[in-house]
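Peer 1: sequence and predicted model, in that order:
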Amino acid sequence: MPQDLNTSRETKMANKATSKALTALISSNYEFDTATFEVKVVHSRDLKKAQTERIVSLFEENMFELLKDSSLGWNPKEKHKELFHPLSRYFIIQDDQKNIVAFVMFRFEHENDENLLYIYEIQVWSSIQSKGLGKRLMTDVELVAKHYSMEKVMLTVLQKNSRACSFYESLGFTMDSSSPDSGDTVAEDTSENPAIDYKILSKVVPID
């Protein structure tokens, strides 16, 4: 994941943006199957305890089986630090009972002289998957990236998560040059150095 944060004017400005300013860039509601969902963008520091618990629960529900035997591993303590890092932002999708049914966790970052909106997680509650919610979320993520002059939207995905891979590819994401398997060789599979089982995808943010 990118590490050298806040090293360009664009990322500095983006990281100073208020939740109100970010929320103003997107639709306040999504409508699917006669249901209306509230949408907003929040800083990790502004999440309430019940919201953080729901985010962790949703992540675990969707990702435990995929991650437990992967090279990325299952480390709840480290994941909690990542999810609620001070620079983490969230697209929060709530139903009419104020329950979080989907979220995107992202950060504005800078790596290799590129301004990035890096998506760390996009999770949708299983009962409302395949209804177009994920696609709508990604569209709004790109709007935010464009507004703040990010050059790419990037993310990491497990290769065995074929459903997610197909979803991102359908949206125009391709293998990024920073992906460990972007070349012709893949790491040798040993107990000390497990085979690379994830890839980094990116999508160039268009400039008008």
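Peer 2: Perfect, I can see it now.

Peer 1: only C-alpha atoms from now on, for both contacts and neighbour counts.
Peer 2: Will do.

Peer 1: how far out from the middle of the chain is the lengthiest helix in the chain?
Peer 2: For the chain, the helix that runs over the most residues, judged by DSSP state H, is helix 49-67. Put simply, helix 49-67 sits 14 Å off its chain's centre (Cα atoms, centre = their mean, to the nearest Å).

Peer 1: likewise stretch 169-185?
Peer 2: The answer for stretch 169-185 is 16 Å, by Cα atoms, centre = their mean.

Peer 1: contacts for the helix or strand following the longest helix of the chain next, please.
Peer 2: Following helix 49-67 in sequence order, the next helix or strand is helix 76-83 (DSSP states H and E). Identification of contacts with helix 76-83 by Cα atoms under 8 Å, 6 or more residues apart in numbering yields Ser44, Val56, Ser88, Met105, Tyr120.

Peer 1: what is the nearest of the residues you listed to Ala14?
Peer 2: For those, the residue nearest Ala14 by Cα to Cα is Ser88; the value is 11.8 Å.

Peer 1: related to what we said a few turns ago, by neighbours, which of the contacts of helix 76-83 wins?
Peer 2: The residue in the contacts of helix 76-83 with the most neighbours, by other Cα atoms under 10 Å, is Met105 (23 neighbours).

Peer 1: from Glu151, how far out is it?
Peer 2: Distance, Met105 to Glu151, by Cα to Cα, to the nearest Å: 18 Å.

Peer 1: go on, Phe173?
Peer 2: Phe173 sits 13 Å away from Glu151, going by Cα to Cα.

Peer 1: confirm that Asn115 sits in a strand.
Peer 2: Yes. Asn115 forms part of a strand when assessed by DSSP: H, G, I helix; E, B strand; the rest coil.

Peer 1: so where do the strands sit in this protein?
Peer 2: Counting by DSSP state E, the segments of the chain that form strands are 29-32, 35-43, 89-94, 100-111, 114-124, 152-158, 174-175, 198-204.

Peer 1: below is structure B, check it against A:
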Amino acid sequence: MPRSSAAVRRAKKATASDLAVSVPPARMICDKNFSLSVKTTTDIHGDEQTHIWHIFEESMHALYRASSFGWNPQKKKTEMFHPLSRFLIAREITDPTHTGSHIIAYAIFRFEREERQDVLYCYELQVSTRARRFGLGKLLVHILSDIGVQWGMTRVMLTALKANHAALSFYKSTGFTIDESSPDFSKDSEGETRDECDYSILSRCLP
């Protein structure tokens, strides 16, 4: 386990209110209004956990079943709802009171020490199928970067399955590249990238 730094230890203690400084409370995209919030695992209620899980399952079930990770709901839920997880949540505003507004997109992240660098590690970034093509994914990436900068992180990192071509294309368009720690970063004697693993570790440097 990499030794934590003072910046990571400080960031891990941040409350939802502390993190929300970098998060706009609302944003209009394509004539639709969305509310944005940050929560810790203890702030997430049962119905919210259910919605978060359903969006993940909707997008990733088939990909995980075909991957080296396999489909293990209990293990994945333990990772997603870890005590140190933080949730950046988007909801569509359908009425002034926000009553009945379900989660339609989210990012799950933690502050970690990786390869001697302080990073914001994005464990999940998911957008419900009915809310895609509005730019919510890019908005969440930009907000994650702002949070990372606020708390002194040097980059945003994540793991993506190679079979998830849409996700890889999206992350490339938002400035992510293959990180040096990724199994497929190094090249063999003939200059070809190694392809044994079915996932890549990507990163985006922060200013």
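Peer 2: Done, it's in. For clarity, every value in this text was computed on a predicted model and none was experimentally measured.

Peer 1: would you mind finding the match for Ala35 of the first structure in the second structure?
Peer 2: Counting by TM-score structural alignment, Ala35 of the first structure corresponds to Lys32 in the second structure.

Peer 1: how many residues are close by its match?
Peer 2: With other Cα under 10 Å as criterion, Lys32 of the second structure counts 11.

Peer 1: wait, it sits on Ala131?
Peer 2: No. The criterion here is Cα atoms under 8 Å, and Lys32 of the second structure misses it with Ala131 at 10.3 Å.

Peer 1: residue contacts, the residue most central in space within the first structure?
Peer 2: Closest residue to the average C-alpha location of the first structure: Ile119 at 2.6 Å, with Cα atoms, centre = their mean. Applying Cα under 8 Å, 6+ apart, we find Ile119 of the first structure in contact with Val104, Met105, Phe106, Arg107, Val153, Met154, Leu155, Thr156.

Peer 1: what span of the second structure lines up against stretch 55-63 of the first structure?
Peer 2: Mapping stretch 55-63 of the first structure onto the second structure (TM-score structural alignment) gives residues 52-60.

Peer 1: now the matching stretch: buried residues?
Peer 2: By 16 or more other Cα atoms under 10 Å, the buried positions in stretch 52-60 of the second structure come out as Ile52, Trp53, Ile55, Phe56, Glu57.

Peer 1: apart from its neighbours in sequence, what residue is nearest the first one?
Peer 2: Taking Cα to Cα, 6 or more residues apart in numbering as the measure, Ile52 of the second structure lies nearest to Ile103, with 7.1 Å between them; neighbours along the chain are not counted.

Peer 1: next one: Ser8 of the first structure
Peer 2: Using Cα to Cα, 6+ apart and skipping the chain neighbours, the partner closest in space to Ser8 of the first structure is His110 (6.9 Å).

Peer 1: what do we get in the second structure for the one you found?
Peer 2: Using TM-score structural alignment, His110 of the first structure sits opposite Arg113 in the second structure.

Peer 1: out of the contacts of Ile119 of the first structure, flag the one nearest to Leu133 of the first structure.
Peer 2: Checking these one by one against Leu133 of the first structure (Cα to Cα), the nearest turns out to be Val104, at 11.3 Å.

Peer 1: and the gap between that closest one and Tyr90 of the first structure?
Peer 2: Separation of Val104 of the first structure from Tyr90 of the first structure (Cα to Cα) stands at 5 Å.

Peer 1: about what we covered before: so which elements touch the longest helix of the first structure?
Peer 2: Applying 3 or more Cα pairs under 8 Å, 6 or more residues apart in numbering; DSSP states H and E, one finds that helix 49-67 of the first structure contacts strand 100-111, strand 114-124.

Peer 1: can you rerun that using 7 Å?
Peer 2: In terms of contacts (3 or more Cα pairs under 7 Å, 6 or more residues apart in numbering; DSSP states H and E), helix 49-67 of the first structure is not packed against any helix or strand.

Peer 1: can you report how many residues neighbour the counterpart of Lys81 of the first structure in the second structure?
Peer 2: Counting by TM-score structural alignment, Lys81 of the first structure corresponds to Thr78 in the second structure. Residues lying near Thr78 of the second structure (other Cα under 10 Å) number 10.

Peer 1: same check, this time on Asp113 of the first structure
Peer 2: Each residue near Asp113 of the first structure was counted by other Cα under 10 Å, and the total is 10.

Peer 1: what of Thr34 of the first structure?
Peer 2: The burial count for Thr34 of the first structure: 6, using other Cα under 10 Å.

Peer 1: what's the spacing between it and Lys131 of the first structure?
Peer 2: Per Cα to Cα, Thr34 of the first structure is found 12 Å from Lys131 of the first structure.

Peer 1: what do those two both touch?
Peer 2: Applying Cα atoms under 7 Å, 6 or more residues apart in numbering, one finds that no residue jointly contacts Thr34 of the first structure and Lys131.

Peer 1: so what's Ser68 of the second structure up against?
Peer 2: Ser68 of the second structure neighbours (Cα under 7 Å, 6+ apart): Asp198.

Peer 1: nope, Lys135 of the first structure is what I meant
Peer 2: With contact set as Cα under 7 Å, 6+ apart, Lys135 of the first structure has no partners.

Peer 1: aligned counterpart of it in the second structure, please.
Peer 2: Aligned partner of Lys135 of the first structure by TM-score structural alignment: Lys138.

Peer 1: and the gap between its match and Tyr106 of the second structure?
Peer 2: As judged by Cα to Cα, Lys138 of the second structure and Tyr106 of the second structure stand 11 Å apart.
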